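> I would like to see how this sequence folds:
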Amino acid sequence: MSHRSVPPHVGVLGGGRMGAGIAHAFLLAGSHVTVVERDRSQADAAAARVRENLSRSIERDATTRALAEFDDALVVATASEAFAECDLVVEAVPEDRALKLEALRGVAASVSPETVIATNTSSISIDDLAAGIPGPDRFLGLHFFNPVPASRLVEVVMGAATGRQLEATARGWVEAIGKTAVVVRDAPGFASSRLGVALGLEAIRMLEEGVASAVDIDAAMELGYRHPVGPLRTTDIIGLDVRLGIAEELHAALGDRFEPPALLRRMVAEGRLGRKSGRGFYEWSE
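Alright, predicted model coming up:
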């Protein structure tokens, strides 16, 4: 397999918005993709998300293939045993250490010793997660960004045990799906989450202190620094619960500068999670 080709068969564990986006990216690039969800209802929902992404790509002329042509390339299942023939499996379950460890152990037990296993974590230590995987030299982070179809970036996170040859291979996979790789070592928050959360938390503190409105704080960064989306709207898109979880990881590792603001904790407790709940710093509707 050349460094710039996609793996022939890719598995994705978790078919939510992120997992469906990862599956879509590899399908467009020519891989066969197996998505595994916890039950048939969730599996059907995952299949619908992937097909919706594919339909949008067809509408945008991002592919010349018809939707029906992807049917044989996509399998959605409810058990990790479906990953048996995969060359790469990407774990994309929610950002919870215990959940990811359990999920990764299940993947490792279902694939060959040569299968590359990746986690889509945005903040949890690759070395910590590698503890549950026999042959940790084939384990690394592939941190995709939401929404995956529109994002151009993937962080390739190299753990202490990750085989050095995987760096070039992973870069090639990222390039083959039309995205750009940045390679970082396993450090708290990697590069993107650490910088993004620092900006996002300060924006929340400013809102909490009444410095300016959410709209004006975001406009300051969009117009003054050419950020395509301001930090508060970005937090809504990512999910306030996700951002809180990452902030708590960074707070534990790096100290008080990443302490989550009381406003963020309160909004999460109230179920104001951003776009996915319909309300965060902004009102959202489909």
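
> From here on, just use CA atoms for contacts and neighbour counts.
OK.

> chain center to the helix or strand containing residue 244: distance?
Using DSSP states H and E, residue 244 falls within helix 240-254. Distance of helix 240-254 from the chain centroid (Cα atoms, centre = their mean, to the nearest Å) equals 15 Å.

> name the helices or strands packed onto it?
helix 192-208, helix 262-269 (3 or more Cα pairs under 8 Å, 6 or more residues apart in numbering; DSSP states H and E).

> Provide the contact partners of that helix at residue level.
Helix 240-254 has contacts (Cα atoms under 8 Å, 6 or more residues apart in numbering) with 95, 122-124, 188-189, 193-194, 197, 235, 257-260, 264-265, 267-268, 272-274, 280.

> Could you write me a ChimeraX select line covering just the buried ones among these?
Here is the ChimeraX command that selects only those of the contacts of helix 240-254 that count as buried (16 or more other Cα atoms under 10 Å):
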select :95,122,123,124,188,189,193,194,197,235,258,259,260,264,267,268,272,273,274,280
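
> wait, residue 79 sits on residue 38?
Yes. With contacts counted by Cα atoms under 8 Å, residue 79 reaches residue 38, the gap being 7.2 Å.

> One more, so I can put them side by side:
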Amino acid sequence: MVRDRIERIGVVGAGTMGSGIAQVAATHGYDVVMRDIEREFVDSGFETIDASLGRLESRDAIADDPETIRDRIEGTTLIDDLSDCDLVVEAALEEMDVKKEVFADLERVCDEDVLLATNTSTLSITSIASDLEHPERVIGLHFMNPVPIMEGVEVVVGEKTTDAATELAHDLAEELEKTTWEADDKPGFVTNRILMPWINEGIRAFDEGVATKEDIDAGMELGTNVPMGPLTLADHIGLDVCLHASETLHEELGDRYKPAYLLKRKVEAGDLGKKTDKGFYEYE
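Here you go, the predicted structure:
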């Protein structure tokens, strides 16, 4: 069984996704504990939240003032500070060993009826939960980036995830004013299983001289009504993130998911997109 009442939410990881999840939860009135392994990462997460709340306030897009929302979030480096949370969302590095270690720690400190969710975009929910005593309360809650702006949340059901856990995950996302869809625990789920080959094919088309990067993006935006073309979107996601997701899918599903050569070359050069001010495009 999992709790049917959520008041306090824990978030593991204060990076782009973790800080975004913490911000959205606090914006909707939840008390939040945001934990990362170093204080500098926690502080950086708060800086991201402050900047995001400032932009939203300037557009009259939040009901409460930023300070009120910010005060609902507690930062910590201690996993034990998550012990009184009703639900915890893990948003740590996209590496299986890291996630398994986090969930082992969460199982140690959290009560048996606390829902444990992972924000993974490609890794198996069943594998993440496989070493736990209570894998039935582990579920995927895959928020889209940027979390405060994007409407969708992908709910991913592991082999042993209960119906009660699945229902609670959908309910929480809807409380956060998100729209959910549900996926079985197959590689890449719905979003990245389809998105990563699309991005890689856009990169290949550019590398093979089919068109300029601007025209590839324009062709996809104007021809298919998507808000961003594949090269722009890759820069926004992070080319390293795209490469890691593609490599995971390639390992699981074969050559149709092989990462584009130019994607690997860009990552090796350290041009990761917006976060380094240069990817397929340059940013100030």
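
> TM-score for this pair?
The TM-score (TM-score structural alignment, normalised by the length of the second structure) is 0.95; 282 aligned residues with a Cα RMSD of 1.5 Å.

> Following superposition onto the second structure, what is the mean distance for whatever helix or strand residue 52 of the first structure lives in?
Per DSSP H and E, residue 52 of the first structure falls inside helix 40-59. Superposed on the second structure, helix 40-59 of the first structure shows a mean distance of 2.0 Å to its aligned residues (mean Cα distance after the TM-score superposition for the first structure).

> In contact with the residue in the second structure sticking out farthest from the centre, which residues?
What lies farthest from the middle of the second structure is residue 209; by Cα atoms, centre = their mean that is 32.5 Å. By Cα under 8 Å, 6+ apart, residue 209 of the second structure lies in contact with nothing.

> if we can go back for a sec, would you convert the helices and strands packed on helix 240-254 of the first structure into CSV that also reports distance to residue 163 of the first structure?
Shown next, in CSV, are these (distance: least, Cα to Cα, whole Å):
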stretch, distance to residue 163 of the first structure
helix 192-208, 23
helix 262-269, 38
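
> which of those helices sits most buried?
When these are scored by mean count of other Cα atoms under 10 Å, the highest mean neighbour count falls to helix 192-208 (a mean of 18).

> equivalent range in the second structure for the helix or strand just after that one?
Sequence-wise, the next helix or strand downstream of helix 192-208 of the first structure (DSSP H and E) is helix 214-224. Aligned by TM-score structural alignment, helix 214-224 of the first structure corresponds to residues 213-223 of the second structure.

> what's the average distance of the matching stretch to the first structure?
Its aligned residues in the first structure lie a mean 0.6 Å from stretch 213-223 of the second structure after superposition (mean Cα distance after the TM-score superposition for the first structure).

> which parts of that stretch are buried?
For stretch 213-223 of the second structure, a neighbour-count test (16+ other Cα under 10 Å) marks 213, 216-218, 220 as buried.

> so can I have CSV of those residues showing distance to residue 110 of the second structure?
Listed next are these as CSV, based on distance: Cα to Cα, whole Å:
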residue, distance to residue 110 of the second structure
213, 48
216, 48
217, 46
218, 48
220, 46
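
> Go through those and name the one nearest residue 14 of the second structure.
Comparing these against residue 14 of the second structure with Cα to Cα places residue 217 closest, at 31.2 Å.

> any idea how far the residue lying closest to the closest one once chain neighbours are set aside lies from residue 19 of the second structure?
Leaving aside its chain neighbours, residue 217 of the second structure sits nearest to residue 229 (3.8 Å; criterion: Cα to Cα, 6 or more residues apart in numbering). According to Cα to Cα, to the nearest Å, residue 229 of the second structure and residue 19 of the second structure sit 26 Å apart.
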